[in-house]
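1. got a structure for you, letters missing:
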């Protein structure tokens, strides 16, 4: 699945101000709950269950929390830019300020790993995180992400 499809609108790009990882996940779960017909607690439980397996922080200030769930019909993705970095137990010790949340339906598991790898692939460009942080709007951040994906092709 193309990133343009995973993040179809600027409503998928948020600016958040959590003080810690738990608060971040609560904010993300609330945002997803507002978009789909599922309780916030169920969404939060899925995010936390995956995080218990190991930190989803990739390094360089980026995290990719993700989960496959059986109660979702379509993938949900959010890019959150944090107003200040928080500790998410990254191997490089850097605080996280860019978060790509991906929730995926269990029934459509064939697209899950390609979606995650697509995000990771565009993040290999060392300039992309900086560009996303400097974007002046959600639309600009989304276009930056899409341009990075096109450059990979």
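-> Done, it's in. Note that this is a predicted model, so its numbers are computed, not measured.

2. from here on, contacts and neighbour counts on C-alpha atoms
-> Will do.

3. Do a quick rundown of the helices in this protein.
-> Counting by DSSP state H, the chain has helices at residues 3-6, 21-35, 40-53, 112-123, 127-134, 138-152.

4. buried ones in the shortest one?
-> What that stands for is helix 3-6. By 16 or more other Cα atoms under 10 Å, the buried positions in helix 3-6 come out as 3, 6.

5. Redo the helices of the chain as a markdown table? Include distance to residue 74.
-> As requested, these are arranged in a markdown table below (distance: least, Cα to Cα, whole Å):
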| stretch | distance to residue 74 |
| --- | --- |
| helix 3-6 | 10 |
| helix 21-35 | 11 |
| helix 40-53 | 14 |
| helix 112-123 | 11 |
| helix 127-134 | 25 |
| helix 138-152 | 20 |
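
6. Which of those helices sits closest to residue 65?
-> Nearest to residue 65 among the helices of the chain is helix 40-53 (6.8 Å), distances taken as Cα to Cα.

7. Kindly calculate the angle that that closest one makes with helix 21-35.
-> 140 degrees (axes from the mean of the first three to the mean of the last three Cα atoms, to 10 degrees).

8. for comparison:
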């Protein structure tokens, strides 16, 4: 199961209001808690613990907050485009406006790193980033994410 399967249109939030990294993480934790049926505080705590190890900003205005959650359950990924970029302590000092949240159950450890890797690959293409920033709907953003992870043709 790839990124395009894990981020359905219902998990895409465009023009999210967040004034700071902390408020962004709180909003994402609330969204995820609602979808997973888990306590918001548990999710926020896991995200904050991960951020304490170092910023999950990837650069070029993109962040990939992620955490492993205790127990089993299903993984969840959310995509958010922020209404206004925020400081996210990125190495390139660029403010963040595109965010992919990845929450993964500890019981399903095998898929976690491949999901992060695939997400990073999908978000490294400048054209995909431009299209995500200008997407007019969640469906359009989902289409961009789907195209960004399609395997490249080996044809000559």
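-> Nice, thanks for sending it over. This is a predicted model, so every value here is computed, not measured.

9. Please state their TM-score.
-> Comparison of the two superposed chains (TM-score structural alignment, normalised by the length of structure 1) gives a TM-score of 0.95, and 152 aligned residues with a Cα RMSD of 1.2 Å.

10. nearest residue to the equivalent of residue 4 of structure 1 over in structure 2 other than its sequence neighbours?
-> Correspondence of residue 4 of structure 1 to structure 2, assessed by TM-score structural alignment: residue 4. Excluding the flanking residues, the one nearest residue 4 of structure 2 by Cα to Cα, 6 or more residues apart in numbering is residue 146, at 5.0 Å.

11. Quick check: that neighbour touching residue 2?
-> No: using Cα atoms under 8 Å, residue 146 of structure 2 is not in contact with residue 2; the gap is 9.1 Å.

12. tell me, what residue is most central in structure 1?
-> Of all residues in structure 1, the one closest to the mean position by Cα atoms, centre = their mean is residue 100, 1.4 Å from it.

13. For it, give me its contacts.
-> Counting by Cα atoms under 8 Å, 6 or more residues apart in numbering, residue 100 of structure 1 makes contact with 62, 63, 64, 65, 77, 78, 79, 80.

14. mind putting those in CSV, distance to residue 129 of structure 1 and neighbour count included?
-> Formatted as CSV, these follow (distance: Cα to Cα, whole Å; neighbours: other Cα atoms under 10 Å):
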residue, distance to residue 129 of structure 1, neighbour count
62, 8, 23
63, 11, 23
64, 13, 20
65, 16, 21
77, 17, 20
78, 15, 22
79, 12, 25
80, 12, 22
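
15. Near residue 139 of structure 2, how many other residues are there?
-> 14 (other Cα atoms under 10 Å).

16. Apologies, that question was intended for residue 33 of structure 1.
-> 17.

17. excluding its backbone neighbours, what's nearest it?
-> Nearest one to residue 33 of structure 1, counting by Cα to Cα, 6+ apart, is residue 40 at 5.1 Å.

18. Hmm, residue 27 and the one you found touching each other?
-> No: Residue 40 of structure 1 is beyond contact range of residue 27, at 9.4 Å (criterion: Cα under 8 Å).

19. quick revisit: tell me which of the helices of structure 1 sits nearest to residue 87 of structure 1.
-> helix 21-35 (6.8 Å).

20. who does that closest one touch, helix- and strand-wise?
-> Applying 3 or more Cα pairs under 8 Å, 6 or more residues apart in numbering; DSSP states H and E, one finds that helix 21-35 of structure 1 contacts helix 40-53, strand 76-86.

21. Apply 6 Å and report the result again.
-> Packing partners of helix 21-35 of structure 1 (3 or more Cα pairs under 6 Å, 6 or more residues apart in numbering; DSSP states H and E): helix 40-53.

22. mean per-residue distance, the helix it packs on to structure 2?
-> Once the two models are superposed, helix 40-53 of structure 1 sits on average 0.6 Å from its counterpart in structure 2 (mean Cα distance after the TM-score superposition for structure 1).
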